[in-house]
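Visitor: Generate a structure from the sequence data that follows.
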Amino acid sequence: MTEVRVPTLGESVSEATVATWFKKPGDSVAVDEMLCELETDKVTVEVPSPVAGTLGEIIANEGDTVGVDALLAQIDEGAGSGDAPAKPASEEDTKGGYSGADTPKESGADGGDGGGDEIDVMVPTLGESVSEATIATWFKSEGDAVEADEMLCELETDKVSVEVPAPAAGTLGKILKGEGETVEAGGKLATMTTGSGGAKAPAKSDDAPKAEAPSGGESGRDVEDAPSAKKAMAEKGISRDQVSGSGRDGRVMKEDVAKAGSAPKSDSPAPAPKSPTPAGDADREERVKMTRLRQTIAKRLKEAQNTAAMLTTYNEVDMTAVMELRNEYKDLFLKKHGVKLGFMSFFTKACCHALQEVPEVNAEIDGTDVVYHHFVHMGIAVGTPTGLVVPVVRDADAMSFAEIEKTINDLGVKARDGKLSMADMQGGTFTISNGGVYGSLMSSPILNPPQSGILGMHKIQERPMVIGGEIKIRPMMYLALSYDHRIVDGKGAVTFLVRVKEALEDPRRLLMDL
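Guide: Predicted coordinates for the structure are as follows:
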């Protein structure tokens, strides 16, 4: 029997609250697998398993306050209640493959003509500090033939979407976790049979009516379309009614959206008129469960309002110089660097320049300490069909214009395709949010904790301005800096915004470090 105790919580921190248990008594655990999460007044602390075995009695429950070295739980070492001994995640595990205890025998592992062996489809590693996910979509049904590395299902965590490929060619067996269910890292999703023995297994007779289900999701239960299909519909401006789903229970797949987008409008029948039968408000409402990403966005934004003393200051910038410089060199820039010259590199450079003079905007609060960052990891807020994400341009202060544009472009493509990793979104020290791409004229951006500053860009709009005693039409943009007033004073915030304005109105200042 091994005891799990509260680790050292940090200087001057003597107690914590048990926030979440990721395991329950009787569950198998691997060495260093996360057991629970503790919250202190400074940080969140994860408690890993010291040994492999089976979780026994939980001594401190969620919500309990515990001191340093207090007993949290006990673990029975070894295989426990018949479970296979835990092993470190291998390359196969990270791809949704089988565990070592379920390795297929040599007789059928090569996908020969025999009956094949049964293997498990496992939840892959989800990333640092992420212990669970929700099953968003199953792309295959029980009995379907699958190829090696063909996508079986898609998982949603609170940060990214994770696709689970087939670990081998064969036939999908029993699906153990359905759509909407929560699964833990390393958990079992389904079973499958390798080889061609059952690859052509006929669909069950009671499944036949499902294949004929109408595309509108009216098969008697709610049908969740594939996330990739939702993304494609949003990008193409196609409504759900315009797409005929070919997936299970009428689910819309990505290829269905492509077909709908290429089909002549005349071929699309007009939607049938809705019944004039009067209905209550409840009959005209739709209740959809928030995705884990949306839940996290809501939690973090509200947390920022509740925690930080947030204040916003405004200014405006004449974009004439930046626009003229961009128009003059954009063709040469593209030819030499292979990437377009946009506005984001100018704003990123201007912010890095201003952060050198006002370092508290690039700092964060940790308990009673202020942590100053002598580097700039620039977060770039990006809107996607599934929600707002903030990928990070690391060491942006040491990058050239071309390097910044290439990095932002690469991160934008990954965000659009849902391919951002945990590492892509961690460690930001300051954030830029561009609401202008959606037509926003002015807004107050919300901080991205634990950062102390965020710059809001907005729509460029021609306005009459007094220049040298004369009224002239200039392309103007409102800038908004939201900051944590606990460590950033009003003088520092205003100075930062003025330095950004000066650098953009005269980009030569960036070259001269003025």
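Visitor: CA only for contacts and neighbour counts going forward, please
Guide: Fine.
Visitor: got the contact list for stretch 365-381?
Guide: With contacts defined as Cα atoms under 8 Å, 6 or more residues apart in numbering, stretch 365-381 is touched by 41-43, 348, 352, 359-360, 362-364, 388-397, 408, 425, 427-434, 450, 487.
Visitor: Can you say which of these are buried?
Guide: Neighbour-count burial (16 or more other Cα atoms under 10 Å) is assigned, among those, to 348, 352, 359-360, 362-364, 389-394, 396-397, 408, 425, 427-434, 450, 487.
Visitor: among those residues, which are in helices?
Guide: Thr348, Cys352, Ile408 (DSSP state H).
Visitor: residues in contact with the longest strand anywhere in the chain?
Guide: In the chain, ranked by residue count with DSSP state E as the criterion, the top strand is strand 470-484. If you take Cα under 8 Å, 6+ apart as the criterion, strand 470-484 is touched by 308-320, 361, 441-447, 452-466, 493, 497.
Visitor: Point out the ones among the residues you listed that are inside strands.
Guide: Per DSSP E, those map to strands at 310-318, 453-457, 461-466.
Visitor: Next, the structure of the following sequence, for comparison with the previous one:
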Amino acid sequence: MAKEIQVPTLGESVTEGTIGEWLKKPGDAVAVDEPIVSLETDKVAVEVPSPVAGVIKELKAEEGDTVEVGAVIAIVEEGAAPAAKGDEAARAYEQREDGKEKREADKAAPASAAAKEQARDSAQTLSPAVRRAVLEHGVDPSTIEGTGKDGRLTKEDVVAAAEAKKKGSAGGSIGDAAPDQAATASTPSASSDGGEGAGGERREERVKMTRMRQTIARRLKGAQEEAALLTTFNDCDMSAVIEARTKYKDLFAKKHDIRLGFMGFFAKAACLALKDVPSANAYIEGDEIVYHDYVDISVAVSAPNGLVVPVIRDADKKGFARIEKDIADFGARAKDGKLTMEDMKGGTFTISNGGVFGSLMSTPIINPPQSAVLGLHRIEDRAVVVDGEIVVRPMMYLALSYDHRLIDGREAVTALKIIKEAIEDPTRMLIDL
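Guide: Okay, the predicted model is just below:
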């Protein structure tokens, strides 16, 4: 019996998505609830599972196609799949790949019969895109730790493993470059004097923007065009926070089972500022200003497909431990592609930490319809004057970008000053000053 696979409801106000990657191809066996396709929406990537066990009969859309909610995208022939089906499909696929009948993994004999069986089973469950990457890069999939759902290998896992292997064989000549940077660095190109480099020529690659990247570009450009953006800066002595973390980090981790980070301090400091400057926690809707008596902080998190901003709900009512756990959970799920639309819905204020990437100073762009965003940067020792003496302190530049249509300069400076003072004297957060 044939079963139609439809595009599921993707979230409030989301009516369509883009086929990001087919995880199964016609002829592949599929189990109940096994993902068969990855759909990209404006904010997240969603894996669509099969509601029945059977064999993929037909795919109704290509990778990159835009599909509406409810559209039929695949047909599954319900029923148990022949045991050898996966093996035959895999062998046929490998034989089509430029005469490469076997992967690198097949050349290395497993240490035991059990290891051999495990490697064979792993090969059978590789998605077409991952299998192709394994063949192209010549890596052993059984030695790679998967970061996908249920530990499944992704194409990014294979590429990262190949680049790590390449770096090792090259003696680390590429250094700490990211996988895509490393690949670029290892590609022969024209020399600086205009002549061709040995062994190759300069190349270009055109890659269609993901749906998420298109949405990010559109929203950020829209924020610049609609809002009256302005940024105010201040610097902050991090000595007190660093001392508090050093003193209590072990006790904190033991009691709450989470590391005490900097974001918890800044989230609570922001809550103090937003309470005293409510316009920074509001937004414009038509000819009205919407104020909030709660603080939902959007935290900018780096994900494989771009920057996402999951929301810490009621941050003003949560303690340090709960905030740190929320942030850690968001980071882990963003890496695995498991954030949901609900995770990113709403938000009244945003904190973006460019310091983790080494940024010294920046002018962050607000996250519409919000009216303000706090930018954090790297901590570095600098010479400052304290009580008439030149001393060295761990300093951080803070940036508050805001919509000048709603927030006056005095209010923006006041809000940032409150955050600075709370970080430099964390006791203020305990006694609500």
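Visitor: ok, back up a step: among the ones in strands among the contacts of strand 470-484 of structure 1, the buried ones, what's the PyMOL command?
Guide: This is how PyMOL selects the buried members of those, with burial counted by 16+ other Cα under 10 Å:
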select buried, resi 310+311+312+314+317+318+453+454+455+456+457+461
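Visitor: could you pull out the strands for the stretch 301-450 of structure 1?
Guide: 310-318, 363-366, 369-372, 378-380, 382-384, 387-389, 392-393, 430-434 (DSSP state E, counting those that start in this stretch).
Visitor: Redo those as CSV? Include distance to Gly170 of structure 1.
Guide: Shown next, in CSV, are the strands of the stretch 301-450 of structure 1 (distance: least, Cα to Cα, whole Å):
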stretch, distance to Gly170 of structure 1
strand 310-318, 56
strand 363-366, 51
strand 369-372, 53
strand 378-380, 42
strand 382-384, 35
strand 387-389, 35
strand 392-393, 40
strand 430-434, 46
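Visitor: ok, and for stretch 70-86 of structure 2, which residues are buried?
Guide: In stretch 70-86 of structure 2, counting by 16+ other Cα under 10 Å, buried: Val72, Ile73, Ala74, Ile75, Val76, Glu77, Glu78, Ala81, Gly86.
Visitor: Looking at these, which one is closest to Ile36 of structure 2?
Guide: Using Cα to Cα, Ala74 comes nearest to Ile36 of structure 2 of the buried residues of stretch 70-86 of structure 2, at 9.0 Å.
Visitor: Quick one: residues contacting the closest one.
Guide: So Ala74 of structure 2 contacts Glu4, Ile5, Gln6, Ile56, Lys57, Glu58, Leu59, Lys60, Ala61 (Cα under 8 Å, 6+ apart).
Visitor: doesn't it fall inside a helix?
Guide: No: per DSSP: H, G, I helix; E, B strand; the rest coil, Ala74 of structure 2 lies outside any helix segment and is strand.
Visitor: Residue in structure 1 paired with it?
Guide: By TM-score structural alignment, Ala74 of structure 2 lines up with Ala190 in structure 1.
Visitor: Same check on Asp65 of structure 2?
Guide: Using TM-score structural alignment, the partner of Asp65 of structure 2 in structure 1 is Glu181.
Visitor: got a list of what that match touches?
Guide: Glu181 of structure 1 sits next to Thr134, Ile135 when contact means Cα under 8 Å, 6+ apart.
Visitor: next one: Asp318 of structure 1
Guide: Per Cα under 8 Å, 6+ apart, neighbours of Asp318 of structure 1: Arg474, Pro475, Met476, Met477, Lys501, Leu504, Glu505.
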